[in-house]
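Chemist: Sequence and predicted model, in that order:
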Amino acid sequence: MDYVTHDLAADIQDAFDNAWPNIGAALDDKATTNPDQTGWMYPDDKGEWQEMSWSAFRDWTHVLGAGLLALGYKTGDVVGICAGTSIRWIAADMALSVIGATTNSLYPNTRADDIDFILRDSGATAIFVQNEQILEKVAMHEDLNDQISRIIVMEGENTSSDPRVLTWEELEAYGRRQLKERPSCVRDAMAATSHDTLATIIYTSGTTGRPKGVEITQGTWIYEAIGWGANNTIQDRDIHFIWLPLSHGFGKCMILISLYTGTINALDGRIDQIVPNMAKVHPTLMCGVPRIFEKVRSGVLNAAPENSAKGKILKWAMQVGEQSFPYRSQHLKMPARLAAQYKLADRLVFSTVRQQLGGKLQYVISGSAKLNPELQRWFFNLGIPLLEGYGVTETAAVTFYNRPQDLTFGSVGRIIPGSAVRVDEGTGEILIKGPCVMRGYHNDPELTAQVISDGWFHTGDIGRLDGDGFLYITDRIKDVIKTSNGKFVSPSEVEAMLTGNSEAISQAVVVGEGHKYCVALVSLDPQWLSEWCATHEHAGMSYSKAVRLPEVRRQLQRDIDKANSKLGSWETVKRFEILDAEMTVDDGTATPTLKVRRSHAIEHYQGLIDKMYADEQDVRRS
């Protein structure tokens, strides 16, 4: 299909051409225009939420930037950050951008061998680490001793004998002295920074192979901020709760958008504190991955057992929500009786759930993995639109998005204004062109040339465009299954159907290439399993033992049968195995952003897969 651009493309290009010359200027503009406006909220050491203005944050980043300059770092140098989401992560990253240095972001749960590879490949000469535990993961690589000249520990005191180590507070002290001696040092460095300055190297953990370093310039991040901000979906009065890993492009992009919109960012990366934090900061929007939204739904459902009075009311309310969906999703007037029922369901159930999530959510945004349509409908029925977006690290993460006022269910929305999308007529592959596309893969021009042709980035994803420019994702090209019967199966769609129709299933991997039928590896939600055991006379039983209970397997079979009823016969899962543990970063079967690494999982659990196909000839075709 011919490429499609957004109808605001010309306006965005004009805004981009006349935009700030660099990220430091963008921050300076926000701090000067709205000096006392709250830009940041974050928990202190005691868990109490604090606020920081844009001007205070700007001044802080200048102190940190001056400290880095005092230590000899300059424009073009690469500095790593290996830490969880926090206000200090943002400050360190912004300080590097202000002086024109490059952030090499690493997840705190990155495996030790990958840390070694990433730091060597990026050429990082310093690194911020969250704490002493991560310090040890870096310091253990003696081959990096000559390359990494400084390690800044962001939390706690310096108890290391390594002369390269200094604390966050010591870096600030260097910065204050430097600013006293050379007051213009930061602004001098900022003046030498442009749209072409390399801002970030993000290594994609990927679902296969060695990490690839994606180079994103300051100009690309500025373009993303303008492109998102121009649609007026996000406002300066919004409070955006951010738990996403900032090492991932999705999280970082949303932070930089706030430089344009003035949105307040409330930061805390602890996943187990998402719901409690939302009740404290009352966000108006939140971004996340499908698995987090599935956990929110499971938490609501598990709090009201099906046979209890609360469970029956919840079930009735959700049925009313489903009945109202065709009307509310199309902005149509409901019949009087249904409208009255929905109003009651909202008062008894939906408003209570929304209150648990802070009470002010206008919408939530899902990205990074395929969203189950039923999960999207569930949130919409609750009164919280769940908007799906799409992008890859190579296109600065957020390239397509739905808007609350322009939501098309099942699609990932339309492309960011100023960029273009094309779907290859032969393969169905999605191609993207524009300022959102990366500069290239770090130290790998050959691979860069393979994925970027005539300015078009080849995503490796299959999709289709409708007449209005809305994009629909099918799957990864390399993941599409062709059964021995010649049928094509999108494993991600089947996996989304499994997790979407089961409160129990946390992760799923569907396999079937070259076989007569599909099978699945599934892991269970530990919270669901614990609560199930508590109500079925197995309280306290370990995860590995509980998943072997026949009653648990029967429950899973019912859930999978429900999912199968909504699939084509060739897509249905004929057999499944429950894993003894969730797939994790540690065993190489999951990425730090909670996505399953399909090829690694299949290799890791090949024995279980072979078992499910042991008597393939005897399994009835459906």
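Modeler: It's in. Numbering: from 1, shown residues only.
Chemist: CA only for contacts and neighbour counts going forward, please
Modeler: Will do.
Chemist: could you say which helix or strand contains the nearest residue to Thr284 once chain neighbours are set aside?
Modeler: In space, and not counting its chain neighbours, Thr284 is closest to Leu361: 4.0 Å by CA to CA, 6 or more residues apart in numbering. Assigned by DSSP states H and E, Leu361 falls within no helix or strand.
Chemist: List the residues that contact Leu361.
Modeler: His282, Pro283, Thr284, Leu285, Met286, Arg354, Ile384 (CA atoms under 8 Å, 6 or more residues apart in numbering).
Chemist: Pasting the second one now:
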Amino acid sequence: MVSRGESVLAAQPYEALTGDDIAAILYTSGTTGRAKGVLLTHRSWNATLESLIAVDLLHEDDVTLLWLPLAHAFGKALSLMAVRAGYLTYIDGNLDRIASNLDEVKPTFMCSVPRILEKIHARVKTGAEASPVKRRLLDWAASVAMTTQELETTGERVPRKLGVQTKVADALVLKKIRGAFGGRLRFLSSGSGALDPAIAKWFGGAGITVLEGCGLTEAGSTTSLNRIGEVEYGTVGKPLPGTEVAFDTDGEILVRSASVMKEYHGNPEARPRRSPTTVGCAPVTSACSPIGATSASPIARRTCSRRRTASTSHRASSRRASWPCARTRHSSSSSVRAAGSSSDSSRSTRSR
């Protein structure tokens, strides 16, 4: 393998690579049709990484446990981000070892999918069911913690009695929940599906901030993300720096960013068409919750089973005029609300 790599490098030195050369071919899930090979360039990945660096979320002293598949855009972006940001990554794709790995690694952040967080939540609840006292104690602690969290989020004063109750709840229950994640967790990031806001609030009350985000393979993973201190449950946050999100008048989701793919591999009929002012277009898939955004507020999400057209958006028409991206049809159904955030970017993706 080493010898083969050396011969490849001799024939094509890495110094000769450009931003437009292909860095990876990642395949979509195929849940809404034939799986497509997404051609992501070095420029695409670099744009994704720099946008995440710009939100100042990850640092050299961070530690994470990566169990997401590296063939998926989410996991691939995290593995590359470790090189860019310089943090330490432990990799183990065996889900049966997550609990023991968390205790050993003690991560400062971890990225997950809703299913895992739902299972952890259910396991804690089930464990407390064995004893009526434990069940009541857990319910009380969660209620107290979420009430305190809501007051703090809105900037309201926490009553003295509630503050004392929160300290007691933390000592008896909440500290143990954080301990199950190693005790150092700054935040969890959830993507690739919609997380029940009640579960996100439950984790938040326990002192584990959940940053829900949204993305797609065709845009090099993440396109929007909640920020620490600005979390709004039930949303996937604001578009990342360098990314625009808006809607066409018929409800198509529009994402424009330098991170957008070059084209689909060996699939001419699905290859995005070009226009003089647009580098490329690609369909947004249903890999995340359908989205919509305003420049001032986080992107609202709805379940994939619903659809709302962009008639609810007062900016859709004006946005469409400035985005001459050819229509690309996709079979995913999307519910959307409002129009996009602006930035300087060069590519567009859209879906229906």
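Modeler: Thanks, I have it. Just so you know, these numbers come straight off a predicted model, no measurement behind them.
Chemist: Mind checking the TM-score on these two?
Modeler: After superposition, the two chains reach a TM-score (TM-score structural alignment, normalised by the length of structure 2) of 0.80; 304 aligned residues with a CA RMSD of 2.4 Å.
Chemist: Name the member of the contacts of Leu361 of structure 1 with the most neighbours.
Modeler: The most neighbours of any of the contacts of Leu361 of structure 1, using other CA atoms under 10 Å, belong to Pro283, which has 25 neighbours.
Chemist: Surely that one is within a strand?
Modeler: No. Using DSSP: H, G, I helix; E, B strand; the rest coil, the assignment for Pro283 of structure 1 is coil, not a strand.
Chemist: you'd agree it is up against Lys360?
Modeler: Yes. Pro283 of structure 1 is within contact range of Lys360, at 6.1 Å (criterion: CA atoms under 8 Å).
Chemist: And the corresponding residue of structure 2 for Asp466 of structure 1, how far from Ala316 of structure 2?
Modeler: Correspondence of Asp466 of structure 1 to structure 2, assessed by TM-score structural alignment: Thr294. Between Thr294 of structure 2 and Ala316 of structure 2 the computed distance is 11 Å (CA to CA, to the nearest Å).
Chemist: So between those two, which is more surrounded?
Modeler: Just comparing Thr294 of structure 2 and Ala316: by other CA under 10 Å the higher neighbour count belongs to Ala316, 23 against 20.
Chemist: Tell me the one among the contacts of Leu361 of structure 1 nearest to Asp14 of structure 1.
Modeler: Using CA to CA, Leu285 is the member of the contacts of Leu361 of structure 1 that lies nearest Asp14 of structure 1, at 28.4 Å.
Chemist: you'd agree that closest one is up against Asp238?
Modeler: Yes. With contact defined as CA under 8 Å, Leu285 of structure 1 counts as touching Asp238 (7.2 Å).
Chemist: and the next element down the chain from the longest strand along structure 1?
Modeler: Identified as the longest strand of structure 1 according to DSSP state E is strand 456-465. As assigned by DSSP H and E, the chain's next helix or strand after strand 456-465 of structure 1 is strand 471-476.
Chemist: about what we covered before: just give me the match in structure 2 for the residue nearest to Thr284 of structure 1.
Modeler: Aligned by TM-score structural alignment, Leu361 of structure 1 pairs with Leu185 of structure 2.
Chemist: can you check Leu608 of structure 1 too?
Modeler: So, by TM-score structural alignment, Leu608 of structure 1 is left unmatched.
Chemist: Quick check: Leu608 of structure 1 vs Val552 of structure 1, distance?
Modeler: Separation of Leu608 of structure 1 from Val552 of structure 1 (CA to CA): 18 Å.
Chemist: Please apply the same query to Phe128 of structure 1.
Modeler: According to CA to CA, Phe128 of structure 1 and Val552 of structure 1 sit 45 Å apart.
Chemist: Those two: which is more packed in?
Modeler: Comparing Phe128 of structure 1 with Val552 by other CA under 10 Å, the one with more neighbours is Phe128, at 29 against 16.
Chemist: unless I'm mixing things up, that one is touching Ile81, no?
Modeler: Yes. Between Phe128 of structure 1 and Ile81 there is a contact under CA under 8 Å: 4.6 Å.
Chemist: list the residues that contact both of those two?
Modeler: When CA under 8 Å, 6+ apart defines a contact, the residues bordering Phe128 of structure 1 and Ile81 alike are Ala92.
Chemist: what about the helix or strand containing Arg178 of structure 2, how far off from structure 1?
Modeler: In this structure, Arg178 of structure 2 sits in helix 175-179 according to DSSP H and E. Mean deviation of helix 175-179 of structure 2 from its aligned counterpart in structure 1 after superposition (mean CA distance after the TM-score superposition for structure 1): 0.8 Å.
Chemist: right, and the helix or strand after that helix?
Modeler: Past helix 175-179 of structure 2, the next helix or strand by DSSP H and E is strand 187-190.
Chemist: whereabouts in structure 1 does the very next helix or strand once past that following strand align?
Modeler: Downstream of strand 187-190 of structure 2, the first helix or strand assigned by DSSP H and E is helix 197-205. Using TM-score structural alignment, helix 197-205 of structure 2 lines up with residues 373-381 of structure 1.
Chemist: With stretch 259-266 of structure 2 instead?
Modeler: Taken onto structure 1 by TM-score structural alignment, stretch 259-266 of structure 2 occupies residues 436-443 there.
Chemist: Can you give me the buried ones in that stretch?
Modeler: Cys436, Val437, Met438, Arg439, Gly440, Tyr441, His442 (16 or more other CA atoms under 10 Å).
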